[in-house]
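Trainee: any chance you can model this:
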Amino acid sequence: MLDTRRPAVSVVVPARDAARHLPDALGSLRRQGPGGSDLGDDLEVIVVDDGSQDDTGRVLEDAAERLPGLRTVRHSVSRGVSAARNHGVREARGRWVTFLDPDDWFFPGHLSAMLAHAGTSDADFLVCDQVQARGTARRTVRAPEPRRHRVLDPRTGVMPTSRSTMVNYVQVSSRFLSRRVVDAGLARFDEDLPTAEDREWSWRLLLGTREYAVVDAPGYVYRRQVSGSLTDIGDSRQLGFLLAYDRVLDGVRSAGQTEFEPKVLRDTLAVLHHHVNRRSAYPDDVWDAMVARAQALVGRFDPAVVAAQTTAIGHQRAHAIRRQGVHL
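Mentor: I've put the predicted structure just below:
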């Protein structure tokens, strides 16, 4: 007889050539019950092997013996992290769904703590803090919302433009999504974005849900400075953030939420300035394309909004952007 009982939580792990770090990630999932115990049948782990060419398959075979809730889906060729996450979400049966990248891990008891918080409210999703790991060094990064353990309107996590807000806290593994959010399609990532899919998703999640809460929990560990990370590349994939913010702007306008347009522009300029500081990493053709696309996106905003946000980012940053050919 088919068992129709839903596990309490499904963890989706997109993995491509992840044999080096995947054992740490999967090992941490064995200690997610209270006090670092085993969550047992309450935990489902779905690893989507996205066309790996290394020993990822062997690592998953070994892990299956120690992690009974593990299921593996394989793509014969790589389809990208968004497609891998989306496939995992389609397979997920849990009442709550979250994500874990294969080079990160959860602290012991993290998922049981998130489940306990979920049981005290009717929030659409929860958000936790993160710990950034660089070698043996650890640094706690708190979600930029001081109101903890309170159900909040997600739209309050967007503004103001003058500081980092919840919409800028884009770490995918910090989100703990209810089944109704998953069934509404809000757990889906845009597969057309080569990078910055988390930025577009963060906006869509905040603007498409009713209630959320930021909670204190053991948290997840985000491993920094991983070799081959997309944050370090200098090719055309980095143009993805401009397409992402194009789509954010489309979504804001189609929903009649034009009051958020200054924030969309401010975030675009902030990321663009980051790339300006990395100009030497890009071939000229890639940089020319970035400037052209940035100019096209800036041109979509009302001139008064552009003038206000150009002033707000300060003379130095505005000057640096202008020097590269983007007219503000």
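Trainee: rest of the way, CA atoms for contacts and neighbours
Mentor: Noted.
Trainee: nearest residue to the middle of the protein?
Mentor: V172 (2.8 Å; C-alpha atoms, centre = their mean).
Trainee: you'd agree it is up against D198?
Mentor: Yes. Using C-alpha atoms under 8 Å, V172 is in contact with D198, at 6.6 Å.
Trainee: give me the number of residues near V9?
Mentor: 27 (other C-alpha atoms under 10 Å).
Trainee: check the gap between it and G40 for me.
Mentor: From V9 across to G40, the span is 11 Å (C-alpha to C-alpha, to the nearest Å).
Trainee: could you do R139 as well?
Mentor: Counting by C-alpha to C-alpha, the gap from R139 to G40 is 30 Å.
Trainee: more neighbours, the two?
Mentor: Between R139 and G40, G40 has the larger neighbour count (other C-alpha under 10 Å), namely 15 against 12.
Trainee: quick one, what contacts the more buried one?
Mentor: Applying C-alpha atoms under 8 Å, 6 or more residues apart in numbering, one finds that G40 lies in contact with P68, G69.
Trainee: now do 7 Å
Mentor: Listed by C-alpha atoms under 7 Å, 6 or more residues apart in numbering, G40 has no contact partners.
Trainee: distance of it relative to R31?
Mentor: 10 Å.
Trainee: in which helix or strand would I find the nearest residue to T258 once chain neighbours are set aside?
Mentor: Spatial nearest neighbour of T258, chain neighbours left out: V252 (6.0 Å); criterion: C-alpha to C-alpha, 6 or more residues apart in numbering. Using DSSP states H and E, V252 falls within helix 240-254.
Trainee: which other helices and strands contact that helix?
Mentor: The contact analysis (3 or more C-alpha pairs under 7 Å, 6 or more residues apart in numbering; DSSP states H and E) places helix 240-254 against helix 197-208, helix 261-276, helix 284-298.
Trainee: buried residues, it. List them.
Mentor: G240, F241, L242, L243, A244, Y245, D246, R247, V248, L249, G251, V252 (16 or more other C-alpha atoms under 10 Å).
Trainee: and for comparison, fold this next one:
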Amino acid sequence: MPASLSIVVPVYAVEGYLHQCLDSLHAGLTADERARVEVIAIDDASPDRCGQMLDDYAKTHPGVRVEHLSANVGLGLARNAGLAAATGDYVWFVDSDDWLPPGSVRAVLTALDDEKPDVLLIDHLRMQDGRPKTDTSSHLLAGEPTLERMLGVQHTAWNRIVGRQFLLRHGLRFGPGWYEDVSFSHPVLLAADRIAALNRVCYHYRIGRPGAITSTRSHRHFEAFEQYELLQEWMDEHRVDPAIRRRLFTLMTNHLLVVAGNDGRMHPGHRRRFFHRAAALHRRHRPAGYHPQSIKHRLVALDAYGLYALLRAGYRLAGLRTGNPERTRPVSPEAVSPSYRAQPASII
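Mentor: As a prediction, the model looks like this:
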């Protein structure tokens, strides 16, 4: 029997992007394919016109359902609300400021029918000002979809389509706060018996949008540590293989260094404290047999912020001299968390 698909779209303050996202979800589908797809839009108490826009859209687009939350709960908990309302065999979490290129849903449905996986990973393009860029982890999707290989793919919710009963059976949900993908996307892969990869661009990820987490300086970037603590607890509980823990530990350190070095996210006055928090997390959870694989990793292990700051300044100076902006920040293959509208800390 062909698989059915629930597309969950949390919505908050994206009225300029919402129709592009929604229109892309059913574009080009046949009537039979449309019957296999439901769209569940979660109005996360959006302060703009998004709630009314969703209601108007649903009136003229069968298969689109709208749930209005009475209070803002943030991206992770809004996704959970969508999962609770979903009825499809699989669930795809799509962010409302992003969109799907033509043919994506059809390609996903075909892959789900052919592979019948617990988790299907897809490729994406990073879109900034209309310019597409391949993600540095995309090449991994072209190989055998082993667990260790797929752990290196950007850890987001929107690049993996997951079996709904699989999520319910394993109790996999999103936690509150920023960087909520960390404590969800890794356990999803670790718990899966069957992982498949679709080496096709099925998602356009908008970056650089004003108000997105990845473009916002905030103390809330420190919430990444809470999410990594949750991930460590999950791995302790499920006795994850030491080799896999070492792999994830390296990816975690990469990710925290990306956040620490990003001027768009980290206020200069917060950087030292963030680095020390990363070093403390590193000491607390360093797995047996782990050896730092780069100079920056060694500096985190030593909690040597002064040397890290000098190294970072060197990268920036080299970037200014060569005219290469990519040299002005630490570069890593580990990807960043998806965008979501920045919200006051008191809300979530």
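Trainee: give me the TM-score for these two chains.
Mentor: TM-score for the superposed chains, counting by TM-score structural alignment, normalised by the length of structure 1: 0.82, backed by 304 aligned residues with a C-alpha RMSD of 3.0 Å.
Trainee: ok, back up a step: let me have the buried residues of helix 240-254 of structure 1 in a markdown table, extended by distance to T72 of structure 1.
Mentor: Output for the buried residues of helix 240-254 of structure 1, formatted as a markdown table (distance: C-alpha to C-alpha, whole Å):
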| residue | distance to T72 of structure 1 |
| --- | --- |
| G240 | 29 |
| F241 | 30 |
| L242 | 33 |
| L243 | 31 |
| A244 | 30 |
| Y245 | 33 |
| D246 | 34 |
| R247 | 32 |
| V248 | 32 |
| L249 | 36 |
| G251 | 34 |
| V252 | 36 |
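Trainee: show me the contacts for the counterpart of W158 of structure 2 in structure 1.
Mentor: Counting by TM-score structural alignment, W158 of structure 2 lines up with S173 in structure 1. Applying C-alpha under 7 Å, 6+ apart, we find S173 of structure 1 in contact with T98, F99, L100.
Trainee: can you tell me the number of residues neighbouring the alignment partner in structure 2 of V89 of structure 1?
Mentor: In structure 2, V89 of structure 1 lines up with L83, judged by TM-score structural alignment. Neighbour count for L83 of structure 2, taken as other C-alpha under 10 Å: 23.
Trainee: what is the mean deviation of the helix or strand harbouring L83 of structure 2 from its aligned residues in structure 1?
Mentor: Element membership for L83 of structure 2 (DSSP H and E) is helix 75-85. When structure 1 is overlaid, helix 75-85 of structure 2 sits 0.4 Å from its aligned residues on average, using mean C-alpha distance after the TM-score superposition for structure 1.
Trainee: that helix: what's the following helix or strand?
Mentor: Next element after helix 75-85 of structure 2 (DSSP H and E): strand 90-93.
Trainee: how big's the offset between that following strand and structure 1?
Mentor: Counting by mean C-alpha distance after the TM-score superposition for structure 1, strand 90-93 of structure 2 comes out at 1.1 Å.
Trainee: what about the residue nearest to T258 of structure 1, distance to W201 of structure 1?
Mentor: 13 Å.
Trainee: V326 of structure 1 too?
Mentor: 26 Å.
Trainee: could I get the contacting residues of the equivalent of L69 of structure 2 over in structure 1?
Mentor: Here L69 of structure 2 is matched to H75 in structure 1, going by TM-score structural alignment. Counting by C-alpha under 7 Å, 6+ apart, H75 of structure 1 touches D49, D50, G51.
Trainee: rebuild the residues you listed as JSON lines, extending it with neighbour count, distance to H273 of structure 1 and secondary structure.
Mentor: Shown next, in JSON lines, are these (neighbours: other C-alpha atoms under 10 Å; distance: C-alpha to C-alpha, whole Å; DSSP: H, G, I helix; E, B strand; the rest coil):
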{"residue": "D49", "neighbour count": "26", "distance to H273 of structure 1": "35", "secondary structure": "strand"}
{"residue": "D50", "neighbour count": "24", "distance to H273 of structure 1": "32", "secondary structure": "strand"}
{"residue": "G51", "neighbour count": "19", "distance to H273 of structure 1": "34", "secondary structure": "coil"}
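Trainee: before we move on, back to that, and the helices and strands packed on helix 240-254 of structure 1: which comes nearest R148 of structure 1?
Mentor: Closest approach to R148 of structure 1 among those is made by helix 197-208 (16.6 Å; C-alpha to C-alpha).
Trainee: equivalent range in structure 2 for the next helix or strand after that closest one?
Mentor: For helix 197-208 of structure 1, the following helix or strand on the C-terminal side (DSSP H and E) is strand 212-214. Aligning strand 212-214 of structure 1 against structure 2 (TM-score structural alignment) gives residues 195-197.
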